[in-house]
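take this sequence and fold it.
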Amino acid sequence: MMTRWLRHVREGCKNVVRNGWMSFAALSAVIVTLAVLGFSLILTFNVQQMSNSVTGQLEFSAFLNVNASEKQGEQVAQEIRALPGVASVQVISKNEGLQQMKQELGQELSDVLNAFKQNPLPIQIVVKPQDPHQIDRLAKEVSEIPGVAAVRDPHKLAAAIFRTLAVVRDIGIVFVVGLVITSMFLISNTIRMTIFHRRREIEIMKLVGATNWFIRWPFIIEGMIIGLIGSVIPVALLVYGYRSLYVKAKGVFSGLAFPLVQASQIEVKLAVILIAMGLLIGMWGGVITVRRFLRV
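Now for the predicted structure:
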């Protein structure tokens, strides 16, 4: 059995070398496909981490009536804490809100607020949901609590984040699927050429009693070899490139406060996914070709 499999692997390697430029074209297509897929995965992992960081900070504010007392503010805050899906509730008193606004406006504009005899700001309650996707539902429930005059609508910000992530994901999937199909087509043509050049040898093997799978396996392994080599190269390049980028960027997005995914967390996932995809693309391309063009 071992001798037979070694023979299949040896014949598969010979086929790759024998086909020359066709093998190179198929290999190049696999490398480009998996390089794009790997880059997309790295981008997806980091965008997902950034998304989790952003959505994890999503919160909304509920404003009470201007005449509401501090005691009423605490009562409303207790009702909000009792709602399902609430992670935290922070009460910002009228005085605290006024001080924050003065700091935001600066010294010159803050003098305008000092002209008011009474504090014009309402009590503000900042609510953070456990699940960012439930922020709209929670905001609606808070708005129905007696004493709440207004709720700052968080829908636009949350919807924009989730919509952007969905668009990026869908575009990446379509692009990668197209490249995978192209790679399989080139591998299929490469193996088809091998079958054409060896048609007389295949006929002789059939005449001497070779089984169908004995003839088929070298061609399938040829496709897997192309897929394997085509996956190892982009894995090495992407791992080296990302590790260098991570060190140079000091672990954070350029100009932003969001951390990059650690290189050690990406490398194993990237290698497993790309090598598995390379073998799958090569094997599938070989199987399709054998079934269509090798009549044994």
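
can we go C-alpha only for contacts and neighbour counts from here?
Will do.

all strands of the stretch 101-250 of the chain, in order?
Per DSSP state E, counting those that start in this stretch, the stretch 101-250 of the chain carries strands over the ranges 124-129, 148-151.

now the helices for this protein?
2-18, 21-55, 70-81, 94-114, 135-143, 155-197, 199-207, 212-248, 263-293 (DSSP state H).

nearest to Ala87, out of those helices?
The minimum distance between Ala87 and the helices of the chain falls on helix 70-81, with 8.1 Å, by Cα to Cα.

can I get the helices of the chain in TSV with distance to Pro120?
What follows is those, written out as TSV (distance: least, Cα to Cα, whole Å):
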stretch	distance to Pro120
helix 2-18	79
helix 21-55	31
helix 70-81	14
helix 94-114	8
helix 135-143	21
helix 155-197	27
helix 199-207	90
helix 212-248	49
helix 263-293	51
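
for comparison, sequence B:
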Amino acid sequence: MIRRFFRHLIESLKSLKRNGWMTIAAVSSVMITLSLVAIFASVIANTIKLSDDIQNSVRVVVYMRKDIQDQSEQIEKDGQMVSNENYHKVYDALTAMKHVDKADFSSKEDQYNKLIKTAGNNWKIFDGDANPLYDAYYVEATAPKYVKQVSADAKKIEGVSEVKDGGVDTQRLFALGTFIRNWGLIGVGLLIFIAVFLISNTIRITIISRSREIKIMRLVGAKNGYIRAPFLLEGAWIGLLGALVPSILVFYVYNLVYTSMSNNLADQNLFLYSPHLLIPTMVGGLFGLGILIGAIGSSISMRRFLKI
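Next up is the predicted model:
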């Protein structure tokens, strides 16, 4: 059994060499198709990840009334410091709600400083009690789909002045993320189907050019499995060789793209897949996919066109 396998393996390598130009054509077809699959899959994978990051970063902003000091245990009243009866009332109500992961407090002073940092010193026109901003809580839901429900429940809490969750834009963002995820996977699947179709047709030409050789093998009594095995291995070799260039392309191009884009995205708390994670996965997938579709393409051609 093992001896027969190595015999077929050696025969498949000889066939690749003997059919030089046809082998080059088949390998080129695999190489171009797998390059497209690699590029499209890398783009779709990172687009889905960025979409998920954006969705997960959507927070409900709960603004409190001016007269509510939720984070102060004591407040000044009539010139004296007294216990604050409203201490943590809003916070406790928020964290007790269903589907709330956490709530982070942001004072009006913190928000004012962020405004200065992002918009510039031209906004330095307020000081102390003149600050028109509100204390707020940034509430994160346990999942993006619960943002609207958390927003609706937060509006019912006493002491809350306004609640913002992005409204229509948030729903559009979620819809876009779902669209990219679903159609991206369909697109990758379609490319793989096209790859099998192109490769099977290319290998078909190779097999037809050797139909006389196959007929002779059948006349001398060779079984179908014995005839088919070298062609399956040849298809696998074609897929393996065709995956080399796309793998090198993924390695160099993705490292370049990651280096050039990661810093800008990090400023917005967005991240691409790390090259240490994506490249080995992609390269392994390309070689596995190349071998698989090469063998499948060869099998389809043998069955459909030679009636073996």
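
nearest to Ser61 of the first structure, of the helices of the first structure?
Going by Cα to Cα, the one of these nearest Ser61 of the first structure is helix 135-143, 8.6 Å.

find the centremost residue of the second structure, please.
Ala45 (2.5 Å; Cα atoms, centre = their mean).

if I look at that one, how far off is Ala141 of the second structure?
Distance of Ala45 of the second structure to Ala141 of the second structure, given as Cα to Cα, to the nearest Å: 24 Å.

swap in Phe193 of the second structure?
On the measure of Cα to Cα, Phe193 of the second structure and Ala141 of the second structure end up 39 Å apart.

quick one on the thing from earlier: tell me which of the helices of the first structure sits nearest to Leu256 of the first structure.
helix 21-55 (10.0 Å).

the equivalent of Lys145 of the second structure over in the first structure: what's it in contact with?
Correspondence of Lys145 of the second structure to the first structure, assessed by TM-score structural alignment: His133. Counting by Cα atoms under 8 Å, 6 or more residues apart in numbering, His133 of the first structure touches Ala158.

burial count for Gln107 of the first structure?
10 (other Cα atoms under 10 Å).

let me redo that: Val232 of the first structure
16.

and the closest residue to it other than its chain neighbours, how far is that from Ile221 of the first structure?
Using Cα to Cα, 6 or more residues apart in numbering and skipping residues adjacent in sequence, the residue nearest Val232 of the first structure is Ile275, 6.6 Å away. As judged by Cα to Cα, Ile275 of the first structure and Ile221 of the first structure stand 15 Å apart.

give me the more crowded residue out of the two.
Ile221 (25 against 21).

for stretch 91-111 of the second structure, list every residue counted as buried.
For stretch 91-111 of the second structure, the neighbour count (16 or more other Cα atoms under 10 Å) marks 91, 94, 99-100, 103, 105-109, 111 as buried.

and for stretch 238-246 of the first structure?
238-239, 242-243, 246.

closest to Ser69 of the first structure out of those residues?
For these, with Ser69 of the first structure as the reference and Cα to Cα as the criterion, the closest is Tyr246, at 51.0 Å.

who's in contact with the closest one?
Here Tyr246 of the first structure is in contact with 252, 260, 262-263 (criterion: Cα under 8 Å, 6+ apart).

ditto for Ala26 of the first structure
183, 186-187, 190, 226.

which residue in the second structure aligns with it?
Aligned partner of Ala26 of the first structure by TM-score structural alignment: Ala26.

separation between the residue mapped onto Ala236 of the second structure from the first structure and Val16 of the first structure?
Applying TM-score structural alignment, one finds that Ala236 of the second structure aligns to Met224 in the first structure. Going from Met224 of the first structure to Val16 of the first structure by Cα to Cα gives 10 Å.

do Ala35 of the first structure as well
Counting by Cα to Cα - Ala35 of the first structure and Val16 of the first structure are separated by 21 Å.

now Lys94 of the first structure
Lys94 of the first structure is 76 Å from Val16 of the first structure, by Cα to Cα.

just Lys71 of the first structure next, same as before
With Cα to Cα as the criterion, Lys71 of the first structure and Val16 of the first structure are 80 Å apart.

who has more neighbours, the two?
When Lys71 of the first structure and Val16 are compared for neighbours, Val16 comes out ahead with 23 against 9, by other Cα under 10 Å.

my guess is that one contacts Ser23. True?
Yes. With contacts counted by Cα atoms under 8 Å, Val16 of the first structure reaches Ser23, the gap being 5.8 Å.

what do these two both touch?
Contacts common to Val16 of the first structure and Ser23, judged by Cα under 8 Å, 6+ apart, are Ile226.

how about the equivalent of Leu94 of the second structure over in the first structure: what's its closest non-neighbour residue?
Leu94 of the second structure maps onto Ile80 in the first structure, with residues paired by TM-score structural alignment. Among residues not flanking Ile80 of the first structure along the chain, Val142 sits closest, at 6.6 Å (Cα to Cα, 6+ apart).

what's near enough to touch the counterpart of that neighbour in the second structure?
Superposed on the second structure with TM-score structural alignment, Val142 of the first structure falls opposite Ala154. Taking Cα under 8 Å, 6+ apart as the criterion, Ala154 of the second structure is in contact with 62, 94, 160, 163.
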